[in-house]
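*Asks:* sequence? don't have it. structure:
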């Protein structure tokens, strides 16, 4: 399994997922607009996704993958399959009970999720109906998370990475093809969410079958390893809850500021999430099963090597992305959003928030990678403790900095607290003897920084050249922004090649080859 090849696979499909997601959002906005039906659908869509983010994605993957990959490495595929089937059966049973209970209690849950809907006749009832249709998505997407963990541990990343694309395509098809048959477009989308869960589950079930790892349900049993899985999920769920609380607190504080502050932060965060989602998800997804198997197999030196390469690739991609977002925030925000009710003043306010968010972009990716170094060692508790401290720091910084810089202070607080999170994770790993920066990383880092600075200068200079086009509006503004992106990418790639920050031939070789042979005896991590 080549780490860079796996990162490229996951990153490519994640980027395609983000692009189809943008297309989906544009179509939904054009069809539903902003009103009762759109509000009801977004609540119906977010409700199962809230539990998915808490339980199915980070928590389950972080706890399941090291146990499955370790069993695969030490006990063989049959024992690994048996563990996966037991985990699948217990998870399915728990989710069936949970889903059935929420379906019954949905009217009461809606009072908590959207209390203001009662002010509009019929809106609460519509939201409840749509959420009941969409909520079983949680059952299927949680089982998809288990299937993804199995495939990733086997080195098959493409199918799991492509699964979110199916969600976007299914919602587009539902909106276009089934709206005339439904009471509202919201009903078509809600049934599309339900169908997308089934389709994603069937997609990965087929790929598990092709990989020789069919995960058929058996009689649920709380074996020792399944109980261990449950105990390890709990801390990561708490960590996910902390993240959601952080977002909620930031939104509440922003609502106390100028009208529009919540929206400015939302749009700035959406732009930051594109490189974060592609790079962070790709690197962390590829790293966890690889590290888990190497650590369980005693390949300590290879594990250290791959930790360093993951950090190197992350900084190689995120430092220039962060620099570009900080150098040309205005053209980016203006090109994406400045039309209709989104004014030049909104662009300026959002661009300022984007600079603050972008300053923390590398740290967000580093946190994802460093947390996987703990999870691969079956430690799910320490990253959560550090995240709790970072959350407390974020709240304090929010309150302090918003007094000086308003909504920009809230964005800057998020970046600063996340840098603290990344540094703390790295320090703990280093003190444990589980993270050491090798000579190659220390040699490449200043070269990556040099390439980033030169690229930023070239983009800033290019902005002056195309200033008139950037002010001309559509279609010249998008063309000018695309030209700046191309210039930045070419300059960065050229300087990286010349300086040795990254060489094309080396990247091609890393994409082709797999992991090296198992080394001789090496002392284990302390």
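*Replies:* Received, thanks. Just so it is clear, the structure is predicted and the values come from calculations on it, not from any experiment. Residues are numbered from 1 along each chain as shown.
*Asks:* For the rest of this, base every contact and every neighbour count on C-alpha atoms.
*Replies:* OK.
*Asks:* Excluding chain neighbours, give the residue nearest to residue 277 in space.
*Replies:* Leaving aside its chain neighbours, residue 277 sits nearest to residue 14 (7.4 Å; criterion: CA to CA, 6 or more residues apart in numbering).
*Asks:* cool, residue 140 as well?
*Replies:* residue 197 (5.1 Å).
*Asks:* Quickly note the distance from the one you found to residue 203.
*Replies:* Taking CA to CA, to the nearest Å as the criterion, residue 197 is separated from residue 203 by 10 Å.
*Asks:* between those two, which one's more packed in?
*Replies:* In terms of neighbours (other CA atoms under 10 Å), residue 197 is the more surrounded of residue 197 and residue 203; the figures are 27 against 18.
*Asks:* Contact partners for the more buried one?
*Replies:* Shown in contact with residue 197 (CA atoms under 8 Å, 6 or more residues apart in numbering): 136-141, 167.
*Asks:* try it again with 7 Å
*Replies:* 137, 140-141 (CA atoms under 7 Å, 6 or more residues apart in numbering).
*Asks:* Next: residue 228.
*Replies:* So, once contact is read as CA under 7 Å, 6+ apart, residue 228 ends up touching nothing.
*Asks:* so which strand or helix has it?
*Replies:* helix 224-255 (DSSP states H and E).
*Asks:* mind listing what's buried in that helix?
*Replies:* Applying a neighbour-count criterion of 16 or more other CA atoms under 10 Å, the buried positions in helix 224-255 are 226, 229-230, 232-243, 246, 249-251, 253-254.
*Asks:* residue boundaries of the strands in the stretch 351-500 of the chain?
*Replies:* Secondary structure of the stretch 351-500 of the chain (DSSP state E, counting those that start in this stretch): no strands present.
*Asks:* so where do the helices sit in the stretch 1-150 of the chain?
*Replies:* With DSSP state H, counting those that start in this stretch, the ranges of helices along the stretch 1-150 of the chain come out as 3-32, 36-51, 58-75, 77-113, 123-134, 137-153.
*Asks:* Take this one as well and set it beside the first:
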């Protein structure tokens, strides 16, 4: 090998080790752990199907869990996402990392407590407005389960920040394992204590698992020395930038978080069990989305945040390469799963209270949901890209477009296709959302580079 070739080989090898090697290794780690988590979670769903089928109790649990998970997605995860790129900037300066952490934990805890209080005060208005026409027993069943789940919000908030700290330090294995606790605890309660706990079984599984997950992350964070708290400082430059991005990120998450509520509102207008049928139909698509988005999306946000420091042009070129590969891969996966849809539903759900008639209903709903896979995952990647750039304002506009489109399509397609139409509307919204974001990113790049 000539001296020139050795020089090029050394350069390429170093570049690969510095960027691609760790990134791909982290993706593989998250993918494997996520596969384990989703396997356990899917076994939990099989037990739920066997125990509850398509029933009123399952409908009420899904409504009760929707509110806290909405808060988690909209407020806590939004703050956690904005936290990562700005903490990377703070870490680069090596000045006030402890103060930055303390400020962020304090904000998250106060935000979680505020959301718990608002939910407790406004639950009756919420239920009567979005789910009218049910008897008092139905509403009480929802609230009974909600009161059990509600404290989970506090533990989710703390967990989200510690998870972010671990991901920044490339500790993806430990940050991914925390998702095992809720499904494992729920499985134990279903198998051993369902008769005693009755209607609060699933809710208690969520709360207990969330507490254990938070405790685990605190222990790991201390052991890995990623947690070091100092006196909060809300005047530091990066905290101010973070706080300036939070309203846009929360607004975007708030609008996107309304979409599942819109779907459940429309499905509640249909026959009893429609919410549960929609939920079962979404299981395989969401497992697939979660596996891919966890391994790609979670690793890309810290990676994008670090790569911003090297230049936005290189980051944009890398994004284009990633999007092309993901679009092809997810299209192939979607087609295969659509073809096998009925077989998958029958194998995984058709037992106990879940009958062959339920399979006939659910597998078509599942096919409609599966159409969104390529667009949903590419949308996640582009969302991470904009978050890394602190360009969250546009996500508010794209979310508004998605919400309006979701309402219109739900109304039209529900009339034409029933529950199946609600699932198809979700896929069409994903297509529209990813298209709008891509066009904005392209325009942003041309503007920044005078193309």
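*Replies:* Good, I have the coordinates. Everything numeric in this text was worked out from a predicted model, so none of it was measured.
*Asks:* re the thing from before, quick check: which element contains the equivalent of the residue nearest to residue 140 of structure 1 over in structure 2?
*Replies:* Under the alignment by TM-score structural alignment, residue 197 of structure 1 pairs with residue 210 in structure 2. When elements are defined using DSSP H and E, residue 210 of structure 2 is found to belong to helix 201-223.
*Asks:* Now which residue in structure 2 aligns to residue 213 of structure 1?
*Replies:* Using TM-score structural alignment, residue 213 of structure 1 lines up with residue 226 in structure 2.
*Asks:* Where does its match sit: helix, strand or coil?
*Replies:* Here residue 226 of structure 2 is coil, with the state taken from DSSP: H, G, I helix; E, B strand; the rest coil.
*Asks:* Quick check, it in contact with residue 165.
*Replies:* Yes: the pair residue 226 of structure 2 and residue 165 qualifies as a contact (CA atoms under 7 Å) at a distance of 6.3 Å.
*Asks:* quick one on the thing from earlier: so which of the helices of the stretch 1-150 of structure 1 is nearest residue 440 of structure 1?
*Replies:* Ranking these by proximity to residue 440 of structure 1 (CA to CA) places helix 3-32 first, at 15.8 Å.
*Asks:* helices or strands next to that closest one in the packing?
*Replies:* Applying 3 or more CA pairs under 7 Å, 6 or more residues apart in numbering; DSSP states H and E, we find helix 3-32 of structure 1 packed against helix 158-178, helix 281-296, helix 504-512.
*Asks:* Deepest-packed of those helices, please.
*Replies:* helix 281-296 (a mean of 25; mean count of other CA atoms under 10 Å).
*Asks:* and residue 36 of structure 1, how many residues sit next to it?
*Replies:* So residue 36 of structure 1, with other CA under 10 Å, has 18 neighbours.
*Asks:* Return the residue of structure 1 aligned against residue 406 of structure 2.
*Replies:* In structure 1, the residue equivalent to residue 406 of structure 2 is residue 394, according to TM-score structural alignment.
*Asks:* for residue 436 of structure 2, same thing?
*Replies:* Pairing criterion TM-score structural alignment: the partner of residue 436 of structure 2 within structure 1 is identified as residue 424.
*Asks:* Next, the contact list for its match, please.
*Replies:* Residue 424 of structure 1 makes contact with residue 386 under the criterion CA under 7 Å, 6+ apart.
*Asks:* From residue 387 of structure 1, how far off is it?
*Replies:* On the measure of CA to CA, residue 424 of structure 1 and residue 387 of structure 1 end up 9 Å apart.
*Asks:* And for residue 206 of structure 1?
*Replies:* In this view, residue 206 of structure 1 and residue 387 of structure 1 are 37 Å apart by CA to CA.
*Asks:* Please say which of these two ends up with more neighbours.
*Replies:* When residue 206 of structure 1 and residue 387 are compared on other CA under 10 Å, the one with more neighbours turns out to be residue 387, at 24 against 15.
*Asks:* Without its sequence neighbours, what residue ends up closest to residue 349 of structure 1?
*Replies:* Leaving out its chain neighbours, residue 349 of structure 1 is closest to residue 264 (CA to CA, 6+ apart), at 6.4 Å.
*Asks:* Any idea how many residues pack against that neighbour?
*Replies:* Residue 264 of structure 1 sits with 22 neighbouring residues when counted by other CA under 10 Å.
*Asks:* before we move on, what about residue 196 of structure 1?
*Replies:* Burial measure for residue 196 of structure 1: 26 neighbouring residues, criterion other CA under 10 Å.
*Asks:* again with residue 136 of structure 2
*Replies:* For residue 136 of structure 2, the tally of surrounding residues (other CA under 10 Å) stands at 8.
*Asks:* And it, what's its match in structure 1?
*Replies:* Using TM-score structural alignment, the partner of residue 136 of structure 2 in structure 1 is residue 119.
*Asks:* about what we covered before: residue in structure 2 paired with the residue nearest to residue 277 of structure 1?
*Replies:* Under the alignment (TM-score structural alignment), residue 14 of structure 1 pairs with residue 34 in structure 2.
*Asks:* Which residues does stretch 437-446 of structure 2 contact?
*Replies:* Residues outside stretch 437-446 of structure 2 that contact it (CA under 7 Å, 6+ apart) are residue 398.
*Asks:* mean per-residue distance, it to structure 1?
*Replies:* In the superposition with structure 1, the average deviation recorded for stretch 437-446 of structure 2 is 2.0 Å (mean CA distance after the TM-score superposition for structure 1).
*Asks:* which parts of that stretch are buried?
*Replies:* Across stretch 437-446 of structure 2, burial judged by 16+ other CA under 10 Å covers 437-438, 441.
*Asks:* mind putting the residues you listed in TSV, distance to residue 329 of structure 2 included?
*Replies:* Shown next, in TSV, are the buried residues of stretch 437-446 of structure 2 (distance: CA to CA, whole Å):
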residue	distance to residue 329 of structure 2
437	20
438	18
441	22
